[in-house]
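> model the structure of this input:
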Amino acid sequence: MSHTLCIETIAVENRQLKNIEYHQARLIKTRRELWGYEDDWNLSELIQIPDSVDDKLFKCRLSYGKVVDNIKWEIYTPRKISKIQKVYHDEVDYAYKYDQRPELDTLYAQRKDAGEILIIRKGMVTDAYYCNVAFFDGSNWFTPDTYLLPGTQRAFLLDSGTIKETKIAEQDISSYSHIRLFNAMVGWVKAPMLPVGMVN
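Predicted structure coming up:
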């Protein structure tokens, strides 16, 4: 599959770019691995926050390849999730944050009446459509090492010791009590948390 652009979705609150060093590290890694570009970008200098962005939580969506294609801004509205639908695809690949993701779109369309999906690949838990995931065992939160996308919030939470990485197979889900869905826009404290019984 040919992809021409990747994206970074950056949370901006109180006119501050959040976790920007993690976004920058992923962007530089992506540009080197996908296209061989060696120039390093400084996102803090590259992204100019417009006057229309106030202290609310905004989403900055930066599309890029060799150069920045566009930067879009919008107020972020959290999604309400009360149910998660398991979906299956043994070959799904989303190692880079492409701006187009038809495979994931097809899986998301299988969510029935659920607000999110949980993608199972070769029997192992990976990610949701919009989020990385973590599971609570009563003492600690664990995120699968078979993730699809190395999320920036995931990297931050691992570095801070908030979550730990482990193998989580589909049959392991029932041994946990809760699932949490998080991404760059949804900080850990406000991340949706559901009993694993809501994963169908």
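> all contacts plus neighbour counts: C-alpha atoms, from now on.
Fine.
> residues near the residue nearest to Val199 when sequence neighbours are not counted, how many?
Of all residues not flanking Val199 in the chain, Ile84 sits nearest, at 4.7 Å (C-alpha to C-alpha, 6 or more residues apart in numbering). Counted with other C-alpha atoms under 10 Å, the neighbours of Ile84 add up to 22.
> ok, Ile84 touching Glu116?
Yes: taking C-alpha atoms under 8 Å as the contact criterion, Ile84 and Glu116 are neighbours in contact, 4.8 Å apart.
> for the residue nearest to Val199, give me its contacts.
Taking C-alpha atoms under 8 Å, 6 or more residues apart in numbering as the definition of contact, the neighbours of Ile84 are Arg111, Ala114, Gly115, Glu116, Ile117, Leu118, Met198, Val199, Asn200.
> alongside the first, I'd like the structure of this one:
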Amino acid sequence: MVQLVESIKILNGRCYNLSLHEARANRSRKELFHLDTPIHLKYFIDIPEAFQHGLVKCRIVYDTNVRQVTYHEYAVRNIQALKLINSDHINYHHKFVERSELDHLFSQKGDCDEIIIVKHGWVTDAFYYNLVFEKNGRFYTPLHPLLPGVQRQKLLNIGHISAIAIHHDNIQEYDQVHLINSLTTLHQITLKTNQIRM
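This is a model prediction of the structure:
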């Protein structure tokens, strides 16, 4: 049976975007295992004293039920260069623990720190992140990411970003690109688009 994972942000003992994580987990359980009864991740989170302060990743592995919960200190990565990688066959609609296809793409990054995955000419995601492109102070995320993340969904819900199709030929029309995930918010990892190697 395949296993999936949710990585939840905990900052100073508080969980963030838990309802969005639960919604995604329950969508995956319904689509993959045909389960209609939801699981409530909050009942599986018991933050140890050692992780009550600072930024922490709570990693929940599940299939039909929750199988493992672990906690790790988290630091935002220092990313200076992105490599554009083409893959027309990549498929990652659910947040699987096993991600060998993505690992293979990431292994092609050379001396860059991260990759941007292009599918049929359209920008999708980075390896660990969703993408937000900035132009004239406005923010745009690719319309069809490989995996819609919770941070991306939160920003869409509040109208802070817009989802549009972004072709790889048009990347340089944008000023900057922001990398976001459940533990990395907008503006924490920002690169000029000329730091993307084609």
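> overlay them and tell me the TM-score.
Once superposed, the chains reach a TM-score of 0.97 (TM-score structural alignment, normalised by the length of the second structure), with 197 aligned residues with a C-alpha RMSD of 1.0 Å.
> counterpart of Gly154 of the first structure in the second structure?
Not quite, residue 154 of the first structure is Arg, not Gly. If you follow Arg154 of the first structure across to the second structure using TM-score structural alignment, you land on Arg152.
> what residues of the helix or strand hosting Ile71 of the first structure count as buried?
Secondary structure assignment for Ile71 of the first structure, by DSSP states H and E: strand 68-75. Judged by neighbour count using 16 or more other C-alpha atoms under 10 Å, the buried positions of strand 68-75 of the first structure are Trp73.
> quick one: the helix or strand following that strand to the second structure mean distance?
Proceeding C-terminally, strand 68-75 of the first structure gives way to strand 84-88 as the next helix or strand, assigned by DSSP H and E. Taking mean C-alpha distance after the TM-score superposition for the first structure, the mean distance separating strand 84-88 of the first structure from the aligned residues in the second structure is 0.4 Å.
> what range in the second structure matches the helix or strand just after strand 84-88 of the first structure?
Beyond strand 84-88 of the first structure in the direction of the C-terminus, DSSP H and E gives the next helix or strand as helix 102-108. Aligned by TM-score structural alignment, helix 102-108 of the first structure falls on residues 100-106 of the second structure.
> tell me the strands in the second structure, going along the chain?
Secondary structure of the second structure by DSSP state E: the strands cover 4-11, 14-15, 55-62, 66-73, 82-86, 114-119, 122-126, 130-135, 138-142, 162-164, 176-180, 190-192, 196-197.
> would you list those in a markdown table and tack on distance to Lys95 of the second structure?
Putting those into a markdown table (distance: least, C-alpha to C-alpha, whole Å) gives the following:
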| stretch | distance to Lys95 of the second structure |
| --- | --- |
| strand 4-11 | 6 |
| strand 14-15 | 19 |
| strand 55-62 | 10 |
| strand 66-73 | 14 |
| strand 82-86 | 20 |
| strand 114-119 | 16 |
| strand 122-126 | 13 |
| strand 130-135 | 13 |
| strand 138-142 | 18 |
| strand 162-164 | 20 |
| strand 176-180 | 15 |
| strand 190-192 | 24 |
| strand 196-197 | 25 |
